[in-house]
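In: Sequence and predicted model, in that order:
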Amino acid sequence: MARYGGATASGFVRSASRGEDQFVLAMDDGSTRTARRLLIASGIVDELPDLPGVADRWGRDVLYCPYCHGWEIRNQKIGVLAADSHSVLQVLTFRQWSPDVTLLLNDALELSAGQAEQLAARSVQVAEGKVRALEVRDDQLAGATLDSGATVALDVLVVSPETISKANMLQRLGLEPAALREGPGTRLETDESGRTSCPGVWAAGNATDVSAQVMTAAAAGLRAAEAINADLVLADTRRAVEEARVLAGH
């Protein structure tokens, strides 16, 4: 970035407010930064299910995305911890990677007749009851223990974390993350260029699209940067026109 005239600053932005022709960012160390436009790329935080052991295994054998980890966990014993009706599609998706897949209802989902038929047709097992603990042996997931005392043997547990947008610093600008249309979590709402409802503020990456991976997020950042540059070009041109009119006595 430095090669192209850019600069970086370490720290966390606590709040953003609008000053005269610019935004003022209050940093956690008490200093401030100013900017004419903002691009929010603060991402998300995953709030995991309140189940002992999940946080310790997260990213190892407790996973979420079939497209990130599907190949690596192929043909293993996969359990999907139900969160809502979306869990049915989730378990059917993971069924592509293994013949041994179990839907752990966890008292969070009551299957319809159609859903039960789909799962049976794909040989997906269904475990009734609430999951109360994970069983770990030799630092590897071995199963999930139900409230009945029974244990479902597992190599991998799939969960549905609540994906929370890390954009609370924008509250003073009147921008609040909105609830996702599907699944638990929040995001900043934008148009196709990444522009938010607050003039001068754009967002890209997981802050606005919780499913975006690296390439998708980078492409969104580029699109937003182009829009920001165009907005600044037009703003500078308007100012130049106004100054020229003043000099000309108009």
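Out: Nice, thanks for sending it over.
In: Only C-alpha atoms from now on, for both contacts and neighbour counts.
Out: Will do.
In: Surely Gly174 touches Cys198?
Out: Yes - using Cα atoms under 8 Å, Gly174 is in contact with Cys198, at 7.4 Å.
In: So those two - more neighbours on which side?
Out: Taking neighbours as other Cα atoms under 10 Å, Gly174 and Cys198 compare with Cys198 leading, 12 against 9.
In: In the helix or strand harbouring Arg245, which residues are buried?
Out: Taking DSSP states H and E as the definition, Arg245 sits inside helix 214-247. For helix 214-247, a neighbour-count test (16 or more other Cα atoms under 10 Å) marks Ala217, Ala220, Gly221, Ala224, Ala225, Ala227, Ile228 as buried.
In: quick one: the last one and Arg37 touch, right?
Out: Yes - at 7.2 Å, Ile228 and Arg37 qualify as touching, with contact defined as Cα under 8 Å.
In: so how far is Gly19 from the nearest residue to Ala225 once chain neighbours are set aside?
Out: Once flanking residues are discounted, Ala225 sits nearest to Leu39: 7.8 Å by Cα to Cα, 6 or more residues apart in numbering. Separation of Leu39 from Gly19 (Cα to Cα, to the nearest Å): 17 Å.
In: can you check Pro66 too?
Out: For Pro66, the distance to Gly19 - Cα to Cα - is 45 Å.
In: More neighbours: the two, which one.
Out: Comparing Pro66 with Gly19 by other Cα under 10 Å, the one with more neighbours is Pro66, at 18 against 12.
In: what residues are up against that one?
Out: Contact analysis of Pro66 by Cα atoms under 8 Å, 6 or more residues apart in numbering lists Thr93, Phe94.
In: is it true that Val159 touches Gly59?
Out: No - Val159 is beyond contact range of Gly59, at 10.9 Å (criterion: Cα under 8 Å).
In: So which of the two has more stuff around it?
Out: Val159 (21 against 11).
In: So what touches stretch 149-160?
Out: 48-49, 61-64, 73, 76-83, 127, 140-146.
In: For it, measure first residue to last.
Out: Stretch 149-160: ends 24 Å apart by Cα to Cα.
In: What residues of it count as buried?
Out: Counting neighbours by 16+ other Cα under 10 Å, the buried set in stretch 149-160 is Thr151, Val152, Ala153, Leu154, Asp155, Val156, Leu157, Val158, Val159, Ser160.
In: what about versus this one:
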Amino acid sequence: MNHLEQLFDVAVIGGGPAGLSAGVALARALRSVVVIDAGGQRNLRAEGVHGFLTREGMSPQQFLAAGRAELEGYGGTAVTGIVKSAAHECGNFVLALDDGSTCTARRLLITSGSEDELPDLPGLRERWGRDVLYCPYCHGWEIRNQKVGVLAASSHAVLQALTFRQWSHDVTLLLNGEVTLSPGDREQLDARSVKVVEGRVRGLVVQDDKLSAVTLDDGSAVPLEVLVVNPAIVSRANMLQVLGLEPDDLEEGPGTRLHTDDSGLTTCPGVWAAGNVTDVSAQVMTAAAAGLKAAAAINADLVLEDTLLAVEAAGAPAH
């Protein structure tokens, strides 16, 4: 059982880039902070971190381990566990963990991330993060000049195909029975030499642990080395329902996110959010930056409360 009897200034739910960045910043501000991490970060299947200056290609596991070491080096606490629920009691937040322990904090930061709900294709999840992917800025360089297929789930697939065309001359848009192209769509795809394939995709062909093709419902196969999908990205925030926080549907596609203001403050006073739980497109670097920004806002809020308490104590009559 975790020993978390003290009252923390801040509890952070989620130990990915946003949570660890916030935890380090708060610890450096001499705040007592605990970061509770359930594991399962969505980029753990990737070979390396990309788009993060000076950390290019570092494995996600090494990145997280280095972040936890920095947190603990500044006096922060890192705990492995799942937060099952959160409640607001006597001005503080009480978190119930899966091992039966509880944690109490004055402020709460949600950096629990999101989950990718992938298309229902046999073998697809096993290839996820390797040669089945969706973010060109995470993987574009690594898959450059390969045979790329874009599996349509909505009209957004046209833009996906045109975007991946930047990294490869061999891009195929697989309509999958989900999209009807307009004349304008056809004109753009033709102009960029993006091939279009009708029919539904039924499966993946893997040879020597590498994607080699996808099969269609008519029995034919389309040679590919990379398959781009568009998953529904759903925020991990179920533990916050008792606080009245419900994720909003995404405007740009399937999925959900927690709504916040520019500082990361949610609609529940005392609760902030950062990273993929509120910005589904955030990469490692932008998630870490959002965690830092939220940490500064939380510390500023605590400074005001500490000052108010000090003023009240100074004005109290002596006994």
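Out: Yep, that arrived. Please read these numbers as outputs of a predicted model, since none were measured by experiment.
In: quick revisit: counterpart of the residue nearest to Ala225 of structure 1 over in structure 2?
Out: Aligned by TM-score structural alignment, Leu39 of structure 1 pairs with Leu109 of structure 2.
In: I figured its match hits Asp9, correct?
Out: No - counting by Cα under 8 Å, Leu109 of structure 2 does not reach Asp9; the two are 10.8 Å apart.
In: The two: who's more crowded?
Out: Leu109 (27 against 21).
In: That one: which element?
Out: Assessed by DSSP H and E, Leu109 of structure 2 sits inside strand 102-110.
In: which strands and helices sit next to that strand?
Out: Applying 3 or more Cα pairs under 8 Å, 6 or more residues apart in numbering; DSSP states H and E, we find strand 102-110 of structure 2 packed against strand 7-13, strand 92-97, strand 271-273.
In: Let me know the next secondary structure element after it.
Out: Trace forward from strand 102-110 of structure 2 with DSSP H and E and the next one is strand 114-117.
In: Now that next one on structure 1. Mean distance?
Out: By mean Cα distance after the TM-score superposition for structure 1, the fitted strand 114-117 of structure 2 averages 1.0 Å away from its aligned residues in structure 1.
In: any idea how far Gly11 of structure 1 is from Asp29 of structure 1?
Out: 7 Å.
In: same deal with Thr151 of structure 1?
Out: Counting by Cα to Cα - Thr151 of structure 1 and Gly11 of structure 1 are separated by 45 Å.
In: Let's see the ChimeraX selection covering just the buried ones among the contacts of stretch 149-160 of structure 1.
Out: Remark: buried members of the contacts of stretch 149-160 of structure 1, expressed as a ChimeraX selection using 16+ other Cα under 10 Å:
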select :61,62,63,64,73,77,78,79,80,81,82,83,127,141,142,143,144,145,146
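In: Now, the contacts of stretch 149-160 of structure 1 that are in strands?
Out: 62-63, 78-81, 127, 140-146 (DSSP state E).
In: Please name the nearest non-neighbouring residue to the corresponding residue of structure 2 for Gly70 of structure 1.
Out: Gly70 of structure 1 maps onto Gly140 in structure 2, with residues paired by TM-score structural alignment. Spatial nearest neighbour of Gly140 of structure 2, chain neighbours left out: Trp167 (6.0 Å); criterion: Cα to Cα, 6+ apart.
In: quick one: contacts for the one you found?
Out: Gly140, Trp141, Ile143, Arg144, Asn145.
In: next one: Leu104 of structure 1
Out: With the criterion set at Cα under 8 Å, 6+ apart, Leu104 of structure 1 makes contact with Gly79, Val80, Leu81, Ala82, Val126, Ala127, Glu128, Gly129, Lys130, Val131.
In: what does it align to in structure 2?
Out: Leu104 of structure 1 maps onto Leu174 in structure 2, by TM-score structural alignment.
In: quick one: that match and Val228 of structure 2, what's the gap?
Out: 10 Å.
In: cool, Ile13 of structure 2 as well?
Out: In this structure, Ile13 of structure 2 lies at 30 Å from Val228 of structure 2, with Cα to Cα as the measure.
In: now swap in Ala69 of structure 2 and tell me
Out: Counting by Cα to Cα - Ala69 of structure 2 and Val228 of structure 2 are separated by 35 Å.
In: hmm, back to that, how big's the offset between the strand holding Leu109 of structure 2 and structure 1?
Out: Mean for strand 102-110 of structure 2 is 0.5 Å (mean Cα distance after the TM-score superposition for structure 1).
In: Need the contact partners of that strand.
Out: 4-14, 19, 91-97, 237, 270-274, 277, 294, 298.
In: I'd assumed His134 of structure 1 was in a helix, is it?
Out: Rather than His, residue 134 of structure 1 is Leu. No - Leu134 of structure 1: not assigned to a helix; according to DSSP: H, G, I helix; E, B strand; the rest coil it is strand.
In: how about it, what's its match in structure 2?
Out: By TM-score structural alignment, Leu134 of structure 1 lines up with Leu204.
In: Roughly how far does whatever residue of structure 1 lines up with Phe93 of structure 2 sit from Ala207 of structure 1?
Out: Counting by TM-score structural alignment, Phe93 of structure 2 lines up with Phe23 in structure 1. Note on Phe23 of structure 1: its distance to Ala207 of structure 1, by Cα to Cα, is 19 Å.
In: Nearest to the spatial middle of structure 1, which residue is it?
Out: For structure 1, the residue nearest the mean C-alpha position is Val210 (3.1 Å; Cα atoms, centre = their mean).
In: how about the counterpart of it in structure 2, secondary structure?
Out: Matched to structure 2 by TM-score structural alignment, Val210 of structure 1 sits across from Val280. What three-state DSSP gives for Val280 of structure 2 is coil.
In: and Val280 of structure 2, what does it touch?
Out: Taking Cα under 8 Å, 6+ apart, one finds Ser114, Ile233, Ser235, Arg257 in contact with Val280 of structure 2.
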